[in-house]
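K.L.:
mind looking at a prediction? Sequence and model below.
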Amino acid sequence: MTDFAALKRRFHLPEGVIYLDGNSLGPMPVAVPEHMAHVLRNEWAEELIRGWNTAGWYTQPARVGDRIGRLLGASEGSVVMGDTLSVKVHQALAAALAMRPERKVILSDNGNFPSDLYIAQGIAGMLGRGHELRTPAPEDVEAAITDEVAVLMLTEVDYRTGRKHDMKRLTEKAHAHGVLTVWDLAHSAGALPVDLAAAGADFAVGCTYKFLNGGPGSPAFIYVAPQHQEQAAVALSGWMGHTAPFAFSPDYVPGEGIARMRVGTPPVLGLSALEPALDIWEEVDMQELRTRSIELGELFIREVEARCPELRLASPRDGTARGSQVSFRFEDGYAAMQALIDRGVIGDFRMPDIMRFGLTPLYIDEDDVRRAVDVIEDVMSNRLWDTPQYKARKAVT
């Protein structure tokens, strides 16, 4: 059984803060500073360039990838780390399109994260072969899967509302029409159980700085189903993805299996900061995490709706239909969120009017939820948000 009270003590949570923004950036595990001090002093400082061999830096992307793969129902050797999520989206989508050269439609939804849509638009324009991106409403995606679609590219959990797509059902329909799937797990990995193999996913990508608590800018991952690995085209053919990088051949030959999805020099320090967070996940039962996440979400919704009628629920009411976040709409949501942050309740804002709250059982409990709603009620009922100070937009919202 997962001991959530013990796990909460594994994170550094600033005094006086209720942190409801782990869906944007997870808090720091308390083991990170000591671990990073070891990496800096004993590996980088002492080993210097030898660290690629003696400290295992070179194999770190595959080793850490396998650890994340275990959280995603992925077989060993099907996940590798490196680069940013945008790079990994580009790799996965380009590889999938190359496997369906006769088809020209990329299907997503109009609630997908803009970066994913930008990348799809960019690839379609770069190819110059008449590809088009279609973005129906999320609830209309299933009906839009037809024989002319090349790739279905979706984020499983909507970044604004937390609405959850049914990965298995949509993947099955996609395959029935000869469509390949690319799943973005940015708001799924570490938030809910994922089983890529059971769902039949072809490609998947995700970041590690949200629910996986790897730190700001921590590296992304890419999954390629085992049956596709040897035929997956490499759109970004960097030297670390070469079959023999240190032969320094002038001609690119893709590496074997998932290794071909490596690009450049791996971010050793970022991967090293992620590893203590993954140690915590060794003690988590994902089904228990999901149950507790839904319970916290239901409590939060009940309390907010009972005390803050100005806020309108934007997330699905059914806990099984959303990820590990709850969002409310409010016309002056940006200002209200700034007022909350000033009073120690940290969530975030997404355009046009979404106040977003992450409910992560690893470090949030029922008492945190109730105390957070006390503050939300005070801010809303007393219009504490209604000042020029809180309405002035910052660079990062």
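P.N.:
Thanks, I have it.

K.L.:
please count neighbours and contacts with C-alpha atoms only from this point.
P.N.:
Fine.

K.L.:
helices of the stretch 51-200 of the chain, start to end?
P.N.:
Taking DSSP state H, counting those that start in this stretch as the test, the helices found in the stretch 51-200 of the chain are 51-54, 60-71, 85-98, 114-127, 141-144, 167-176, 196-199.

K.L.:
so which bits of the last one are buried?
P.N.:
Going by neighbour count (16 or more other C-alpha atoms under 10 Å), the buried part of helix 196-199 is Leu196, Ala199.

K.L.:
quick revisit: out of the helices of the stretch 51-200 of the chain, which is closest to Met286?
P.N.:
Among those, helix 60-71 comes nearest to Met286, with 8.0 Å by C-alpha to C-alpha.

K.L.:
any idea how many residues pack against the spatially closest residue to Trp52 that is not a sequence neighbour?
P.N.:
Closest residue to Trp52 apart from its sequence neighbours, by C-alpha to C-alpha, 6 or more residues apart in numbering: Tyr58 at 5.2 Å. Tyr58 sits with 16 neighbouring residues when counted by other C-alpha atoms under 10 Å.

K.L.:
try Ile222
P.N.:
Residues near Ile222, counting by other C-alpha under 10 Å: 29.

K.L.:
so it sits against Ala204, correct?
P.N.:
Yes - counting by C-alpha atoms under 8 Å, Ile222 sits close enough to Ala204 to count as a contact (5.8 Å).

K.L.:
okay, pairing it with this:
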Amino acid sequence: MSELAAKAGALDAADELAGARKRFVLDDAVVYLDGNSLGALPANVPGRVEDVVRRQWGELRIRSWDESGWWDAPERIGDRIAPLVGAAPGQIVVGDSTSVNVFKAVVAAVRMANPIAGEAVRDEILVDATTFPTDGYIAESAARMTGCSLRPVTPEQVPDALSGRTAAVLLNHVDYRTGRLHDLPSLTAAVHAAGAYAVWDLCHSAGALPVGLDEHGVDLAIGCTYKYLNGGPGSPAYLYVRHDLQDRFDSPLPGWNSHADPFGMRGEFEPAAGALRGRVGTPDILSMLALEAALEVWDGVSIEAVRAKSLALTDFFLECVGAYVPEGRVESVTPVAHAERGSQVALRCEGAGDVMKALIERGVVGDFRRPDVLRFGFTPLYVGFADVERAARVLADVLADVLGERLPEAARTQAARR
């Protein structure tokens, strides 16, 4: 057994979150490092979904809106997510996709920044230039709709780019390509100092690290639930609206579900009170209740413990890669500093697409981003240190095979001792 394999065993033995792994459906023959794209299936979800389909829908039918709690599911599940992102109850509503919620949040932020109709004093939106493409597309559409100009800047450029024209700033908490963690507290403070509104995309941070929405005064936030929250493919996203902004939140997508009297069927729209203003149409009950079941894996788990393990896992992965992979074969584009790292490691390498395909064939599942980035996501609830050591070892073997060069003697000897 190699020294790193032995170290992995010791770290797993001391891991306070190790027991959470049994809450998921996993194949021990596979190292799953793609939870930053799609989280693993929580073991209790299939039974819950069967109950929703067979009993709640099949037997109770329409009665389930009241008797099974379908109607208030968006707020109830929002309150389950709230502690994971540092929010008090009553500020998060679940529903729609991340893209739809980005649109609601950005347009609403511009409207709050220009409270007098027809007087767009603040007519510029700043958007993270490194953002996931959809956020950029939505921001551009929101800018056209509100008569604003759109200015892409990197998060580091935001403080200098802010001005009296800035209405809203849309930023990603963690860069989806590199895993870089941006400074939410200081950037939010800078946006507020300029009199603008901060909108944060939490897709790659919620469930992986503390966010502190209330603590840092974030105005609006959105995020998906199918990554580190393990809600399932296409599970509904969520929208956070800070308590003191809720009476001014003017959604560009008013629907009957966000009406103060949804069953009154009145011709004129009157927004509901609180976070309910973020609702639009009929909730997607099947996926929403699957998400609610999935969130039970967080019972008794602190986000601080998750963050500590996340950093330990990514540190150990980088250590193993450094030991097993010949120098110069890969380059980490994920920051070394803990304060700047999310819960993934991105490695740049030649032939990354072929390398990832070979990794998956050998039981190590990550993903690939063009043109040359391998992404490995570390979900602390079900990824262990032995998984990490194995992934790095297989990566070294794959690189040697795919790129046609064998490992140096020292690395071969160490791998042979596993």
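P.N.:
Cool, the structure landed. If you're wondering where the values come from, they're calculated on a predicted model, not measured in any experiment.

K.L.:
TM-score for the pair, please.
P.N.:
Superposed pair, TM-score by TM-score structural alignment, normalised by the length of the first structure: 0.94. Supporting alignment: 384 aligned residues with a C-alpha RMSD of 1.5 Å.

K.L.:
circling back to that earlier point, joint contacts of Ile222 and Ala204 of the first structure?
P.N.:
Residues touching both Ile222 of the first structure and Ala204 (C-alpha atoms under 8 Å, 6 or more residues apart in numbering): Ala92.

K.L.:
how near is Ala62 of the first structure to Met81 of the first structure?
P.N.:
7 Å (C-alpha to C-alpha, to the nearest Å).

K.L.:
tell me which of the two has more neighbours.
P.N.:
Just comparing Ala62 of the first structure and Met81: by other C-alpha under 10 Å the higher neighbour count belongs to Met81, 32 against 22.

K.L.:
residues in contact with that one?
P.N.:
By C-alpha under 8 Å, 6+ apart, the contact set of Met81 of the first structure is Pro61, Ala62, Val64, Gly65, Pro219, Ala220, Phe221, Ile222, Arg262, Pro266.

K.L.:
what range does stretch 47-57 of the second structure cover in the first structure?
P.N.:
Counting by TM-score structural alignment, stretch 47-57 of the second structure pairs with residues 34-44 of the first structure.

K.L.:
same deal with stretch 342-350 of the second structure?
P.N.:
Going by TM-score structural alignment: stretch 342-350 of the second structure matches residues 323-331.

K.L.:
for Ala259 of the first structure, see how far away the residue nearest to Trp52 of the first structure is.
P.N.:
In terms of C-alpha to C-alpha, Tyr58 of the first structure sits 12 Å off from Ala259 of the first structure.

K.L.:
return every residue with contacts to both of the two.
P.N.:
Common neighbours of Tyr58 of the first structure and Ala259 (C-alpha under 8 Å, 6+ apart) do not exist.

K.L.:
sorry, back to before: contacts for the match of stretch 47-57 of the second structure?
P.N.:
For stretch 34-44 of the first structure, the external contacting residues (C-alpha under 8 Å, 6+ apart) are Gly51, Ala55, Leu269, Ser272, Ala273, Pro276.

K.L.:
at 7 Å instead, please
P.N.:
Here stretch 34-44 of the first structure makes contact (C-alpha atoms under 7 Å, 6 or more residues apart in numbering) with Gly51, Ala55, Ser272, Ala273.

K.L.:
now stretch 162-176 of the second structure
P.N.:
Contacts with stretch 162-176 of the second structure, where a contact means C-alpha under 7 Å, 6+ apart, come from 106, 109-110, 113, 121-128, 131-132, 180-182, 184, 194, 196-202, 204-205, 342.

K.L.:
helix or strand: which one has the aligned partner of Gly281 of the second structure in the first structure?
P.N.:
Superposed on the first structure with TM-score structural alignment, Gly281 of the second structure falls opposite Gly264. Per DSSP states H and E: Gly264 of the first structure is located in neither a helix nor a strand.

K.L.:
likewise Glu15 of the first structure?
P.N.:
Using DSSP H and E, Glu15 of the first structure sits within no helix or strand.

K.L.:
how many other residues sit next to it?
P.N.:
When neighbours are counted by other C-alpha under 10 Å, Glu15 of the first structure registers 7.

K.L.:
related to what we said a few turns ago, to which residue of the second structure is the residue nearest to Trp52 of the first structure aligned?
P.N.:
Match for Tyr58 of the first structure (TM-score structural alignment): Trp71.

K.L.:
Glu172 of the first structure: neighbour count?
P.N.:
As a measure of burial, Glu172 of the first structure has 16 neighbours, counting by other C-alpha under 10 Å.

K.L.:
okay, the equivalent of Thr146 of the first structure over in the second structure and Asp183 of the second structure: tell me how far apart.
P.N.:
Under the alignment defined by TM-score structural alignment, Thr146 of the first structure is paired with Ser163 of the second structure. When distance is defined by C-alpha to C-alpha, Ser163 of the second structure is 19 Å away from Asp183 of the second structure.

K.L.:
go on, Met265 of the second structure?
P.N.:
Taken as C-alpha to C-alpha, the span from Met265 of the second structure to Asp183 of the second structure is 45 Å.
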